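Trainee: requesting a structural model of the entry that follows:
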Amino acid sequence: MADEDDRSPEEQFQELLRQLFGADGMDPAQLQQLQGMGIDPAMMAQMMQQMQSAFTSSDGSISWDVAERQALHIANQSDLGVGSGDRADLDQAFSLATLWLGEATTISDLSEQPRVITRGAWVEATMPVWRELAEPVATSIADALTATLAEQAPEEMQGMLQGAGRMMRSVGGSLFATQLGQVVGRLSMEVVSGGDVGLPVMPAGVAGILPQNFADFGQGLEIPEDQLALYVATRELAHARLFRHARWLRLDVIAQVTEFARGIHVDTGRLEELAESFDPSQPEELQRLLESGALLPERSEQQTAALTRLENLLALIEGWVDVVTADATARLPSAVRVAEVVRRRRAVGGPAEKALGSLVGLELRPRRMREAAAMWRAVTDAVGVAARDALWDYPDLLPGSEDIDDPSALIERLAARARGEEPARDAFDEALEQLLAEETGDEGPQGPTPV
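Mentor: The predicted model follows:
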């Protein structure tokens, strides 16, 4: 065995971190101590195994497998599976909901059968999207951890830190991935359906309900279970239909979320305080800081603008789903009561969803959902279902923030189009025509020209 002094600075630094994080393993006494602290030893063992992988990683990449393993560990612990009775009841609700939606929207049915899924299956289906949303934040945290430790290290250790940057990025990213997995695992115990969190986390064109969570959702509501199931199934199908029809919509939502997330920077001052006071025997401190969002500073102006655009888009989606679901379930005696319960639940969110918002710095609750629903209702009453649903055909047709505030101008444009009239020219039309005229060398229009 080589003498310790013969090891390279990077090897010495790796050994130091192994000792700091206990990555060489835990003895039974340490595992018992974790149980006494309320920490799951199996979960901690998985985290330590991932940390060991991070120490040996040569490219500095983040292994997202740990997030899925953590989430599945939590989801499967309490997963009771899907009973035949649950499956039959929800399949029947989906079938009737499909018929009713045919009268409430012109957007076509799904090509795949709706699914009745377990908590673990929901984790596996949605994890690719959670990774895409969280990766910019994880990278920021990993980079900040590397820079902070380099700044805090004594001068005599700077040689050890040289060449260890990739390893530290992997360690920091692994810590974040572990925490993301825990949050998504807990979220799997809250969500009732695929579209429950407002984002398109399920595969495109796929609808699903988690019967175990649906049963928990219905407790204490004093609403007949068959009516509740029919309402939830209708809402889930409407959400999935919309994203299947407007294929650009899913990409637009994800792009806006990632644009927001790329602007996130870690509070290095808070991270320096953590590095100075961190106690490896109390890993829950790091968990609390990550979940609380304490490492993420206040939003920049660019992030605030991106968040406003995202909130408007999510509100348009949820508002449309609300209106379509209300029309489709008008026959249900308890439809209004269930709708209000769902709206309150969407507005408040559960503990895991709040933790996810703190973790990635993004609040998923669309604040303007009621205003957007009122706009969609006004449009439906004025021009009908077909003209309303056609607004989802192309991104440039979608109503804007000003339309949510006051839909009268939008309704007038749609009504004029229905009468075969040319729409009124606006500033954009004038600017576009002027640009085209300059490119062709014309002096501009001699009179009103239809666009």
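Trainee: please make it C-alpha for all contacts and neighbour counts, starting now.
Mentor: Noted.
Trainee: and residue 298, helix, strand or coil?
Mentor: coil (DSSP: H, G, I helix; E, B strand; the rest coil).
Trainee: whoops, residue 25 was the one
Mentor: Here residue 25 is recorded as coil under three-state DSSP.
Trainee: list the contacts for the closest residue in space to it that isn't next to it in sequence?
Mentor: In space, residue 25 comes closest to residue 48 once its chain neighbours are excluded; the distance is 7.1 Å by CA to CA, 6 or more residues apart in numbering. Taking CA atoms under 8 Å, 6 or more residues apart in numbering as the criterion, residue 48 is in contact with 21-23, 25.
Trainee: to compare against the first, here's another:
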Amino acid sequence: MPDLPFGFSAGDDPDGDKPKKDPNPGPGDPFGFAGGDFNMADLGQIFTKLGQMFSGAGNPMAGGSGPVNYDVARQLASSSIGFVAPIPSATSTAVADAVHLADTWLDGATALPAGATKAVAWTPNDWVDGTLDRWKRLCDPMAEQISSVWAQSLPEEAKAMAGPLMAMMTQMGGMAFGSQLGQALGKLSREVLTSTDIGLPLGPTGVAALLPEAIETLSEGLEQPRSEIMTFLAAREAAHHRLFSHVPWLSSQLLNAVEAYAKGMKIDMSGLEELAQGINPAALTDPAAMEQLLSQGMFEPKATPEQTAALERLETMLALIEGWVQTVVTAALGERIPGTAALSEMLRRRRATAGPAEQTFATLVGLELRPRKMREAAALWERLTDAVGIDARDAVWQHPDLLPSSADLDEPAGFIDRIIGGDTSGVDIDAAIEEFQKATESEEDDKKPGDGPVDS
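Mentor: A predicted model of the protein is given here:
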């Protein structure tokens, strides 16, 4: 299991030295609410103090609704980033030119047409603003699962006493989650290189975005000229946009897999029992203490078969995207930029050592992309290109059932044989290729003469 998201804990009890109640409460008291030192009067005191806290706090940070307070996330991310100088117009022009050149070279390496209609240079603040909508869809499912624990686990008597104050508990949880997200995005915004750096379409459709500040920092430790590094990263960004723009089901499948992973999670409710036994009602009068309580780790997720299956689907799909991008970028730039192989190896090592993008993704969403699968996916796409050519290789993206499975990444020969032999488990590969070619020709015909792939 990767870094646990949104305050999950691996079971460590920070109050382990405090006296505990009977570890085996009776069947009518599964969470230890009755008897001992914690009773319904204590619970009433908690909710009373919560009501006083919310009515008198007057804290604008408590605004917002939903499982994650994105106003808090945005404010904390911006505060973490601090002052950022505007990007010079010359740098913006260089980014647009690099994407345009990369797309021109990619035309000979893939049958998918250009997907970027605009190229931009982003500051870290631009990245936060440009990707926050997509982070909402990625983070909400996990946060909703955790937030619902309160309402689902309280005994009926406690629910009756809580009443509308349960919404206040949810609001505090949203603040805690928003705080974690904001801090993570503030750090990540300084280190990501492009809008697709973690393999997901985080930015607006058709907008190729590079972050010159992070690219400059990366370049300081490399031997390749900055112009080559910029063009290499622009090619990767442009290749991602070709996939996300012209494989219409891909983005939704990726996001659906993340949602399926979160929805398949089961919570070990013993965390709530621990909370009930050791809680200090007086601490709930302090919003900061409440946020710390919610974020320090109360529940332990339990893997389920549904969760495992969703994780495997997402890991495989992300590996296939990364492997395809590496294959087409190497084919397009390999003879034009001598440092392409070294730059590709640098990115592989960056991923293999759990770079900042992967660590943050694992922390926020609970998922981790395994580098081994990325390497195997790249090898499969390379072998498939040699066996069937560019058109047939890229036609595999026309239907999700045509894509290699996780097992195919381990044994690519069988998958390649199936594609060559036309055995695609009920999917007509020839029809898919014909449909793909017609769609590509139609897209090219729709372009006006002289139009470039990118507007600066």
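Trainee: can you pull out the strands in the first structure?
Mentor: Taking DSSP state E to define them, one finds strands in the first structure at 115-116, 208-209.
Trainee: which strands and helices sit next to the last one?
Mentor: Think strand 208-209 of the first structure. Judged by 3 or more CA pairs under 8 Å, 6 or more residues apart in numbering; DSSP states H and E, the packing partners of strand 208-209 of the first structure are strand 115-116, helix 225-245.
Trainee: let's have these in JSON lines, adding distance to residue 195 of the first structure.
Mentor: Listed next are those as JSON lines, based on distance: least, CA to CA, whole Å:
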{"stretch": "strand 115-116", "distance to residue 195 of the first structure": "13"}
{"stretch": "helix 225-245", "distance to residue 195 of the first structure": "6"}
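Trainee: so which of the ones you listed is nearest residue 281 of the first structure?
Mentor: strand 115-116 (41.6 Å; CA to CA).
Trainee: and that closest one, how far from the second structure on average?
Mentor: For strand 115-116 of the first structure, the mean deviation from the second structure after alignment is 1.2 Å (mean CA distance after the TM-score superposition for the first structure).
Trainee: what is the nearest of the contacts of residue 48 of the first structure to residue 82 of the first structure?
Mentor: Nearest to residue 82 of the first structure out of the contacts of residue 48 of the first structure is residue 25 (CA to CA; 36.8 Å).
Trainee: for residue 291 of the first structure, see how far away whichever residue in the first structure pairs up with residue 325 of the second structure is.
Mentor: Residue pairing (TM-score structural alignment): residue 325 of the second structure is matched to residue 321 of the first structure. Distance, residue 321 of the first structure to residue 291 of the first structure, by CA to CA, to the nearest Å: 30 Å.
Trainee: how close does the aligned residue in the second structure for residue 119 of the first structure sit to residue 136 of the second structure?
Mentor: Correspondence of residue 119 of the first structure to the second structure, assessed by TM-score structural alignment: residue 124. Using CA to CA, residue 124 of the second structure is found at 18 Å from residue 136 of the second structure.
Trainee: equivalent range in the first structure for stretch 99-112 of the second structure?
Mentor: Counting by TM-score structural alignment, stretch 99-112 of the second structure lines up with residues 94-107 of the first structure.
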